[in-house]
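Novice: Need the 3D shape of this:
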Amino acid sequence: MLQAIGGPVPPNTDHAVSVSLPTWRATVGYEEGADWVVSKMQCGYPRFFVHPRIQQLAQEIVRRVGNPESETATLFASLKTARICHTFILSKVSPEEAQNVRVVSFVPSQQTEEESTTITSSLVAVVYQKEFAPIAKQVWQHTGNGISSRRGEFCLRALEDGFLVEEQKSTTSETLSQRPWQGIFEWNLAWLLRLYSHTHGHPPATNRVEDGRDNAQFIEERFGRNLSTKLADQAKLAVRKRIAGVLTADVELPEALETSSSEGRVSGISENDVLLYPSGMSAIFNSHQTLMSARGPLKSICFGFPYTDTLKTLQKWGPGCLFYGHGSSEDLDDLEARLKNGERFLGLFTEAPGNPLLRTPDLVRIKALADQYDFAVVVDETISNFLNINVLRYADIVVSSLTKIFSGDSNVMGGSAVLNPQGRYYKLLQDTFGREFEDIYWAEDAVFLERNSRDFVARIEQINLTTEDITAMLKASPLVKDVYYPKYSPTRPLYDSLRTPNGGYGGLFSVTFHSTEESIAFFDTLEVFKGPSLGTNFTLSSPYVVLAHYLELDWARSFNVDPDLVRISVGLEEVSDLRSRVQRALDAVEKAKK
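Specialist: From the prediction side, this is the model:
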């Protein structure tokens, strides 16, 4: 099932969050910017590759407000997030170069009708010289605050139809900061008819039945279910209830809003303790920013080998970061010595378990140190998720990428931050988030995420069982050097102490072989989708270290992360089918060994 380079994963998905890099060589070519790979990229992981719809929107904006020959733009959903990008660029360029870096806001035009509201949005562009694009890309990648492809698609149609205009060209004299609705615009049925004509080449007839449906029904099914403000708000509420743990039943949206099936992850938790963000990194970035706002600009701690953008965020937006890449007991000894000597920190950021070695930090000891020496604990639970382990009791904030197994379908981004109502900073964080949080999670994305996550519980149970079977198979093979999985990790006792009553070991593992050639043979032969991301309903693999750390392989190796490691995220395939695929890949390793 060798998929073409650069196609969406899954195939035929307009808003896919992964992209096909089907061979080891293709992954290296992507990292090196080789034209034979890059020229074929139809999409990519959204924080690393700007979706074609967003590219088109940025080009159209620059055509209207700038110079397409020399300028480009990065797009955000709010003035606040745009200003983060603007400030970051200004910090990296000279005062002379900074003069043309500007923020351009877009607002409803006068022709926007104000009846029958269906959806709200906002759009703010940071326009700059093309040579500054690598600087802006850091903001897009590390903060995760950029607009989603669905929002970009929507705004592009609005801009083309004249419903969205540059702010100073609007007839009103109010500034964006003076508007209580912060640049929100409203669409009605007439605009949806225009959008339909753009999409399909002609508008649906307004007074006739088409395929047994009248026009109002057709519009409701084609757009309204995804673009209704009311529906989006309900979807967000249901998602927040699921994340709080008070909703575990696979039910339709109306019933979900009435159902509370458990006590939640910790005593006293509710959906009000859950904040939604456009991506997992946005949840991490904004948690860090909120902590600094609440406690002051103190240095942070990054504990354990992290997802790359977490470390970069802590290093680039704040007074710095103390990095413990091994995440070991010796590292905690060193931290404790520093604390005893008077060093103070904002918070400790860690993953449970970590990526890609699936090691689990000692959260009990970390929490004890945090309580004694007054720092916050932020835990990223993305890898195993809250159905398998409960880390909230040891954290002040738990963050997660909802893009992964919570969604599963690999067609929508999302992130969450959960406050621990039993945490020492709860009231302070609640008040600070209350002042500073802005809901910029796009309505359509929320609807897709809610639908995708309804069967979350059943999917996790199946994936846990399949992954245990496949890892046992690999662990028993003499061709395999190491299998990295919480069940086989030296930190398994720490993981087990976090497990929920029905929790398993998750769907992600890594495997290494005895040579680079053997790793390549295994990866290239393995008949699954290949590309970035994890937690998909289909099995997905990547040479993760090459993909995430290509320019710092020696640095990764210094923390015992093998550059030849193959990471596998197990999906919903039948165990027998997946075992057959893995066996064929192992047969290729045997041949490479000879």
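Novice: going forward, measure contacts between C-alpha atoms and count neighbours the same way
Specialist: OK.
Novice: Now do the same contact list for Leu419.
Specialist: Shown in contact with Leu419 (CA atoms under 8 Å, 6 or more residues apart in numbering): 273-274, 396-398, 426, 429-430.
Novice: Top of those residues by number of neighbours, please.
Specialist: The most crowded member of the contacts of Leu419, judged by other CA atoms under 10 Å, is Ile397 (31 neighbours).
Novice: sorry, back to before: so which of the contacts of Leu419 comes closest to Gln178?
Specialist: Gln430 (25.8 Å; CA to CA).
Novice: can you pull the contacts of the closest one?
Specialist: Going by CA under 8 Å, 6+ apart, the list of residues near Gln430 reads Leu419.
Novice: Quickly check the contacts of Leu419 for the two that are furthest apart.
Specialist: Every pair of the contacts of Leu419 checked by CA to CA; the farthest is Val398 and Gln430, at 13.8 Å.
Novice: do you know how far the closest residue in space to Phe529 that isn't next to it in sequence is from Arg567?
Specialist: Nearest non-adjacent residue to Phe529, counting by CA to CA, 6 or more residues apart in numbering: Leu540, 4.9 Å away. Leu540 is 8 Å from Arg567, where distance means CA to CA, to the nearest Å.
Novice: compare with the first, here's sequence two:
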Amino acid sequence: MLQALGGTVPPNTDHAVSVSLPTWRANVGYEEGEDWVISKMVCGYPRFFVHPSIQKLAQEIIRRHGNPETETATLFASVKTALLCQSFILSKLPAEDARKVRIVNFIPSPHAEAGPTTVTSSLSAVIYPKEHAPISKQVWQHSGNGISSRRGEFCLRALEDGFLVEEKVPATSAESLSQRPCKGPRRYQGKGSITGITRSPPAEASPLANGVEDGRDYAQFIEERFGRNLSTMLANQAKLAVRKRISGVLTADVELPEALEADSAEGRVAGISEDDVYLYPSGMSAIFNAHQTLLASRGQLKSICFGFPYTDTLKILQKMGARLFDLDDLEARLKNGERFLGLFLEAPGNPLLRTPDLVRIRSLADKYDFAVVVDETISNFININVLRYADIVASSLTKIFSGDSNVMGGGAVLNPQGQYYKLLKETYERDYEDIYWAEDAVFLERNSRDFVARIDKINSTSENITAMLKDSPLIKEVHYPKYSPTRPIYDSLRNPNGGYGGLFSVTFHSNAEAIAFYDTLEVLKGPSLGTNFTLASPYVLLAHYGELEWAKSFNVDPDLVRISVGLEEVSDLRSRFKTALDAVERARK
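Specialist: Here you go, the predicted structure:
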């Protein structure tokens, strides 16, 4: 039985990454903000829908430090990320409204300082009038720096029990806060915390809630919060194992102890190590911070968003540079004297699965002095190696690296052979904040242990299903790297045992046929990709609802259906797709 409208995807998952939109009409209703859809949503993709645990935490902060009638809050894991949000809101408001936008910081109380491996969290709340929520939402969505739902649960309990208290600082202005010294590198900074978050001691003792007053110590609080089922004390080791997997120096499917003890093999490129990998709360955060790093290291030049990009990558860059779809156009601009900070692209692209000519792009970058940032999320580094042509490779670890669709994460990898490596490395080590939450790291490491084996199965199944669909006259076109006009470029990037990935898109001869296919296909349906279960979405409708004609002008069919293949048996999936094709045939008649 398929998941009901608004339910978690996967079902019965407290921290699910996707939400069920099981019919075409439901997707339209979601985009139109219709109550019959919105009112039933118990979750959503975390950068678009604030998880209930985070909503509760924000409400509690406003109850204590704001006006519940007129104000709300957006929550971040550090002062730095909160300041970015505050600055963006202030840039959109008249000067007289500035005082209404403020930051309240929370830090672990002295009672939470139980030892060098204590799980703690800082928290920064940007408080502002409710009417400015749409502005703050842009930062939450496009930067990807917001807190995770697991951190939200932890902080709410810690706040209520007196283990998380307001930080008392003499200065309250954003300018004063922004002048705090940055002690880099911050990968594991902060005594008494495994979250890597820098914090200052309270300026004065804060009133404590019932937890401390009742005599409950912090060890008991941690035991009650995490139980015996989660080794949060291994979070730093989990992060190390994840970074070893992402760098390519660990490709075996092994448990955490073996991952930590295994000798490092040759990684993606010569000289790479896990120290060239930086973890973030989401893939979008990795991309956003890659752009911030380039600005900090190379100056205030404009960037290029190349190809048909993921919608939020586009939003980050659209006011900062050019959007280009043709390398001849790019080369002509460069020859004419235009200069750029960096070029951001996907390989392959979403949703047409075409692969940009990275050899030519790298040649232009070397000649005209710009950086190349590649998002490899769709095919992943087991299938293709794009790092050799990039300066930074970003990836959403939320997707196939995790697979279980129950934790967010992102990674940025530096190419040690890249022309800007030394400069970028110095900037990352100076400015990087490890704000990836301990619990999330543990779940991500666990989920990724069988990453290689899952990729192999999904590659094989996807080739089988796409071949079946390509042979059907009911399908207008199958978009998949294997059948793409850019296949020779993709093949040149493939690793020796690499495949074509688990994502493909299909188009139909009419809107009615697309709807019939989507509504009939018996798989889970919602945003996201790279899940261990097959997941379908009318991607263009969701990602570009307000600009469907623009998408169509680039030969991106508004009625396209995107499929992310999971671990189901091939025979089972073929039967489900056959049933959906039968519905297409009936719609045609």
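Novice: Please state their TM-score.
Specialist: In this superposition the chains share a TM-score of 0.92, using TM-score structural alignment, normalised by the length of the second structure; 559 aligned residues with a CA RMSD of 2.0 Å.
Novice: Counting neighbours, what do you get for the corresponding residue of the first structure for Ile304 of the second structure?
Specialist: Taking TM-score structural alignment for the superposition, Ile304 of the second structure sits opposite Ile301 in the first structure. Applying other CA under 10 Å, we find 25 residues neighbouring Ile301 of the first structure.
Novice: Now the helix or strand harbouring Ile301 of the first structure on the second structure. Mean distance?
Specialist: Per DSSP states H and E: Ile301 of the first structure is located in strand 300-303. Here the mean offset of strand 300-303 of the first structure against the second structure after fitting is 0.6 Å, by mean CA distance after the TM-score superposition for the first structure.
Novice: moving C-terminal of that strand, what's the next helix or strand?
Specialist: helix 308-316.
Novice: Tell me the buried residues in that next one?
Specialist: 309-315 (16 or more other CA atoms under 10 Å).
Novice: ok, so of the residues you listed, who is nearest Ile89 of the first structure?
Specialist: Nearest to Ile89 of the first structure among these, counting by CA to CA, is Thr313 at 15.0 Å.
Novice: Give me the neighbour count for the aligned partner of Thr293 of the second structure in the first structure.
Specialist: Matched by TM-score structural alignment, Thr293 of the second structure corresponds to Thr290 in the first structure. The local packing of Thr290 of the first structure (other CA under 10 Å) involves 18 other residues.
Novice: Can you tell me the element Thr290 of the first structure falls in?
Specialist: helix 280-295.
Novice: Can you give me the buried ones in that helix?
Specialist: Within helix 280-295 of the first structure, judged by 16+ other CA under 10 Å, the buried ones are 280-292, 294-295.
Novice: swap in stretch 168-178 of the first structure?
Specialist: Leu176.
Novice: Quote the end-to-end distance of that stretch.
Specialist: Start to finish, the residues bounding stretch 168-178 of the first structure are 13 Å apart (CA to CA).
Novice: contacts for that stretch?
Specialist: By CA under 8 Å, 6+ apart, stretch 168-178 of the first structure touches 105, 107-110, 167, 182-183.
Novice: Please list only the buried members of those residues.
Specialist: For those, buried by 16+ other CA under 10 Å: 105, 107-109, 167, 182-183.
Novice: Okay, and which of the residues you listed map to strands?
Specialist: Among those, the members falling in strands (DSSP state E) are 105, 107-108.
Novice: is it true that Leu586 of the first structure touches Ile520?
Specialist: No. Using CA atoms under 8 Å, Leu586 of the first structure is not in contact with Ile520, being 11.1 Å away.
Novice: what's the offset of the helix holding Thr290 of the first structure from the middle of its chain?
Specialist: 15 Å (CA atoms, centre = their mean, to the nearest Å).
Novice: How about the contacts made by the match of Thr293 of the second structure?
Specialist: Applying CA under 8 Å, 6+ apart, the residues contacting Thr290 of the first structure are 429, 432-433, 436.
Novice: Restricted to buried residues, select those residues in ChimeraX.
Specialist: Of the contacts of Thr290 of the first structure, the buried ones can be selected in ChimeraX as follows, counting by 16+ other CA under 10 Å:
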select :429,432,433
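Novice: what ranges do the strands span in the stretch 201-350 of the first structure?
Specialist: All strands of the stretch 201-350 of the first structure, identified by DSSP state E, counting those that start in this stretch, fall at 274-277, 300-303, 321-324, 347-351.
Novice: could those strands go into a markdown table alongside distance to Leu57 of the first structure?
Specialist: As requested, the strands of the stretch 201-350 of the first structure are exported to a markdown table (distance: least, CA to CA, whole Å):
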| stretch | distance to Leu57 of the first structure |
| --- | --- |
| strand 274-277 | 22 |
| strand 300-303 | 36 |
| strand 321-324 | 36 |
| strand 347-351 | 35 |
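Novice: Would you tell me which of those gets closest to Arg225 of the first structure?
Specialist: strand 274-277 (20.2 Å).
Novice: That closest one corresponds to what range in the second structure?
Specialist: So strand 274-277 of the first structure sits over residues 277-280 in the second structure, by TM-score structural alignment.
Novice: Pull the residues that contact the matching stretch.
Specialist: For stretch 277-280 of the second structure, the surrounding residues in contact (CA under 8 Å, 6+ apart) are 145, 239, 243, 246-247, 286, 409-414, 434-436.
Novice: ok, now stretch 250-260 of the second structure?
Specialist: If you take CA under 8 Å, 6+ apart as the criterion, stretch 250-260 of the second structure is touched by 237-238, 240-241, 244-245, 262, 264-265, 267, 445-446, 449-453.
Novice: what range in the first structure matches that stretch?
Specialist: Mapped onto the first structure using TM-score structural alignment, stretch 250-260 of the second structure spans residues 247-257.
Novice: buried set for the matching stretch?
Specialist: In stretch 247-257 of the first structure, counting by 16+ other CA under 10 Å, buried: 247-249, 253, 256-257.
Novice: Out of those residues, which is nearest to Ala216 of the first structure?
Specialist: Leu253 (21.9 Å).
Novice: Tell me which residue of the second structure lines up with the residue nearest to Phe529 of the first structure.
Specialist: Checking TM-score structural alignment: Leu540 of the first structure goes with Leu535.
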